[in-house]
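Asks: Can you look at this prediction? I've put the sequence above it.
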Amino acid sequence: MAATSRDAAIRPFSYEAPESELDELRRRIAATRWPDKEPVSDQSQGVRLATMQSLARYWASAYDWRKCEARLDALPQFMTEIDGLDIHFIHVRSKHEDALPLIITHGWPGSIVEQLKIVEPLTNPTEHGGTAADAFDLVIPSMPGYGFSGKATTTGWDAEHIARAWVELMRRLGYKQFVAQGGDWGALIVDLMGVQAPPELLGIHTNMAGAVPPEIDRAALAGAPAPAGLSAEEKQVYDRLAFFYSKGLAYAQEMGNRPQTLYGIADSPIGLAAWILDHDDSSEELIARVFDGKSEGLTRDDVLDNITLYWLTNTAISASRLYWENKLGFFAPKGVTVPVAVSVFPDEIYAAPRGWAEQAYPNLIHYNKLDKGGHFAAWEQPALFTQELRTGVRSLRPA
């Protein structure tokens, strides 16, 4: 059914958290009932007590949500209804003519906060080491159930549905040609956009390639020995993938099977923060170092901006339901036919070898392995991410 003019309206959006909610957040943090310290010296049992108590002290006494709110409100934000659900998005048009329209999708446990550092470099490249020919018009939506977007009251909002909705969003904004980028869930969504291949989509860029060959994925998931014939690089990637499936996938399994059971992360700020931090080993180690006072690609405020957004919007459970909706392998090839650019950051959950990427994406136009960066590449390494995106889709720009 075609959307009515009212449904298709694009409405300005802004947000200001009630001070009473921020006071209540600090009260709940202070009232946390802590468990005993883990009996191990590493993170093998989960997020360490010292990390969480350091985070809590800063969150309750020094962190200022209003700074994040000001950063968001400085950007043009909008809301529009697609398939009966309100979709929130940031939309920044470049001052440069012929800017390439680009839609970027975040993942879990991320949000639009992941992309805030790359808005200026992508839309205003001449002030950030690029040329006018590198400019993008930028669209950054909040996925359904995340952040300021609506929460579905019926089932069916899976990654394929979101992929179709993003195409509708770009059409609604008047774009006749565009590219799409994503990591984590965003990577799955842009892959599916590439499978659906609408005529407006020029190509995609991913920083978490869906490229693990099916037989290798099955073996890793089963915890089997590495298949014969793998190169040294592929064997290393296999071991890392198998470790993630055996030790690091518990959060996804719980959300994939019983998301509604996770009442604790909707009721306890510290419960929510620990659940969000326990995503992958490399990211957790980085964030632990941040709260231990080390200088990293992320700051304490970066981490807490994202967690606080989840808390204030009460989206811990609604965001989790995307895992329940999903029936696709996170890292499996999907059958993408459009041009694809792949950037591989070394601390990603798995670092796709070139041969796997070439096999998964027959129209591979760019492949590069970076020296640093992890799962939240745009957030942690915005300069490297910006350069990769500029380079990766440069050949797709209309002449």
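Replies: Sure, I can see it.

Asks: switch to C-alpha atoms for all contacts and neighbour counts from now on
Replies: OK.

Asks: How about residue 52: what's its closest non-neighbour residue?
Replies: residue 274 (7.0 Å; CA to CA, 6 or more residues apart in numbering).

Asks: Could you say which helix or strand holds the one you found?
Replies: Using DSSP states H and E, residue 274 sits within helix 269-277.

Asks: So which other helices or strands are in contact with that helix?
Replies: Under the contact criterion of 3 or more CA pairs under 8 Å, 6 or more residues apart in numbering; DSSP states H and E, helix 269-277 touches helix 19-30, helix 49-61, helix 263-267, helix 281-290, helix 300-313.

Asks: take the one below as the second:
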Amino acid sequence: MQIEPFHIAVPDADMDDLRRRIRATRWAPATPSPAWQQGIDPAWLREFVDYWANQFDWRAAEQRLNRQPQFIADVHGQRVHFIHRRGVGHAPYPLVVTHGWPGSFVEFEALLERLCDPAAFGGDPADSFDVVVPSLPGFAFSPAPAQPGTSAFQVADLWVSLMSGLGYRRFGAQGGDLGAGVSLALAARHPQAVDGVHLNFLPSSYEPAIGAAQRPLTSEEERFLREKNDWAALEGGYAHMHATKPLTLAASLNDSPVGLAAWIAEKFRAWSDCEGDVERVFSKDELLTNISLYWYTQCIGPAIQMYWENRLQPMRFAEGQRIVPPVGFARFPKEISHPPRSWLERTFNVAQWTDMPGGGHFAAMEKPDLLAAEIRSFFRPLRT
């Protein structure tokens, strides 16, 4: 496997073009609805993108991101961008952490520090990890796949090859959002390589066998499925668009930085434990570092394409099918779905389950200390 160092360097011309586009925005007419009721709040968005054009320092963000050891690997013809951060300790345990949408590898800056050097945060150096954070194909600096068919299952195959090429024959996996699907696919397809999987989200397409031969649904499971369907009806329009008409959406989001900012920032507010104030949890600079990454790499279209692929290859399991590697689950209170433990236990060996005291969908950014502690606890008995 060929690996080369990588350094982020956005051309000045791209930054100038971004500012020009923001200043030339043709704003949509406002409606009389209350703020945030129908999506992004136009007043907040105007102030947000004005900050993007006139105050946000991409070069400072770029310099900070470049302090992370980044690489590009050619994995069976697919180029994959990744961070490879070595742990501080006697025997760091290898862990691949996978992001989702609308996130990116920048979600894990704080988490990386806590996983790789736990002693610096009051933890035990024996809990340190070697952490690999790949960018999903089509996200950030990982080019889009040349051929159709790259769902979570094919990404799992890429990750096994990547980790093997880095010298890790066995390892753990962690993920939320799309990364949770990749992590479960790793456990399902590669139990000989994956010691265990830790999740802070359950993929929406996950469906265990619930036929006549299986135990009937519990009242908790029935309530979860009703809530899941209700959420999809009111909040899941973005996912339906991603999974059915990604190119139509990409045509506008790739051309308009304001449209892109609205599409992504609204989700950070809606899915986080922010009590309606997104800047209570995320600074403008944190939000714009992630959004700028989508803008400068023009990856919004290729990124949402994965929803199309996952719809064609959903995470469904047959009657009697069991996944061998143990699973840990951290259920954050403001996550967009709250599956009961029994729902996962129909297919998975759930070895650790924790109801978290705070946090939402972007747990690595919102509650890095809590998430790091859960990951350390889950993998501690698996290190041998």
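Replies: On my side now, so go ahead. Keep in mind it's a predicted model, so treat the numbers as computed, not measured.

Asks: Overlay them and tell me the TM-score.
Replies: TM-score of the superposed chains, computed with TM-score structural alignment, normalised by the length of the second structure, equals 0.91; 374 aligned residues with a CA RMSD of 2.3 Å.

Asks: for the first structure, which strand is longest?
Replies: Ranked by residue count, the top strand of the first structure under DSSP state E comes out as strand 85-92.

Asks: now that strand: which residue numbers in the second structure?
Replies: Residues 78-85 of the second structure are matched to strand 85-92 of the first structure when aligned by TM-score structural alignment.

Asks: next one: stretch 187-195 of the first structure
Replies: So stretch 187-195 of the first structure is aligned with residues 180-188, judged by TM-score structural alignment.

Asks: and what of stretch 152-170 of the first structure?
Replies: Under the alignment (TM-score structural alignment), stretch 152-170 of the first structure falls on residues 145-163 in the second structure.

Asks: what does the residue nearest to residue 52 of the first structure align to in the second structure?
Replies: Here residue 274 of the first structure is matched to residue 262 in the second structure, going by TM-score structural alignment.

Asks: Please look at that match and residue 44 and confirm they touch.
Replies: No - counting by CA atoms under 8 Å, residue 44 is not a contact partner of residue 262 of the second structure; they are 9.8 Å apart.

Asks: of those two, who's got more company?
Replies: Per other CA atoms under 10 Å, whichever of residue 262 of the second structure and residue 44 has more neighbours is residue 262, with 22 against 13.

Asks: just to revisit the earlier point, quick one: the longest strand of the first structure to the second structure mean distance?
Replies: Here the mean offset of strand 85-92 of the first structure against the second structure after fitting is 0.6 Å, by mean CA distance after the TM-score superposition for the first structure.

Asks: name the helices or strands packed onto that strand?
Replies: Using 3+ CA pairs under 8 Å, 6+ apart, strand 85-92 of the first structure sits against strand 77-82, strand 136-141.

Asks: quick one: the last one to strand 85-92, angle?
Replies: Compare the direction of strand 136-141 of the first structure with that of strand 85-92 by axes from the mean of the first three to the mean of the last three CA atoms, to 10 degrees and you get 150 degrees.

Asks: where does strand 136-141 of the first structure sit relative to the chain's centre, distance-wise?
Replies: The chain centre lies 14 Å from the centre of strand 136-141 of the first structure; the measure is CA atoms, centre = their mean, to the nearest Å.

Asks: same question, the first one
Replies: When distances are taken as CA atoms, centre = their mean, strand 77-82 of the first structure is centred 19 Å away from the chain's centroid.

Asks: what's the answer for stretch 228-240 of the first structure, then?
Replies: Worked out by CA atoms, centre = their mean, stretch 228-240 of the first structure lies 26 Å from the chain centre.

Asks: tell me which residues in it are buried?
Replies: Going by neighbour count (16 or more other CA atoms under 10 Å), the buried part of stretch 228-240 of the first structure is 234, 237-240.

Asks: Repeat that for stretch 79-99 of the second structure.
Replies: 79-89, 92-99.

Asks: go on, stretch 161-180 of the second structure?
Replies: By neighbour count on 16+ other CA under 10 Å, the buried set for stretch 161-180 of the second structure is 161-163, 168, 170-180.

Asks: Repeat that for stretch 375-395 of the first structure.
Replies: So, applying 16+ other CA under 10 Å, buried residues of stretch 375-395 of the first structure: 375-386, 388-390, 392-394.

Asks: thinking again about what came up before, tell me the one of the buried residues of stretch 228-240 of the first structure nearest residue 122 of the first structure?
Replies: Set against residue 122 of the first structure, the nearest of those by CA to CA is residue 237 (31.2 Å).

Asks: Closest to residue 193 of the second structure out of the buried residues of stretch 161-180 of the second structure?
Replies: Nearest to residue 193 of the second structure among those is residue 170, at 4.5 Å by CA to CA.

Asks: Return the distance of that closest one relative to residue 128 of the second structure.
Replies: If you measure residue 170 of the second structure against residue 128 of the second structure using CA to CA, to the nearest Å, the figure is 16 Å.

Asks: same deal with residue 342 of the second structure?
Replies: 31 Å.

Asks: Those two: which has the busier surroundings?
Replies: Per other CA under 10 Å, whichever of residue 342 of the second structure and residue 128 has more neighbours is residue 128, with 27 against 14.
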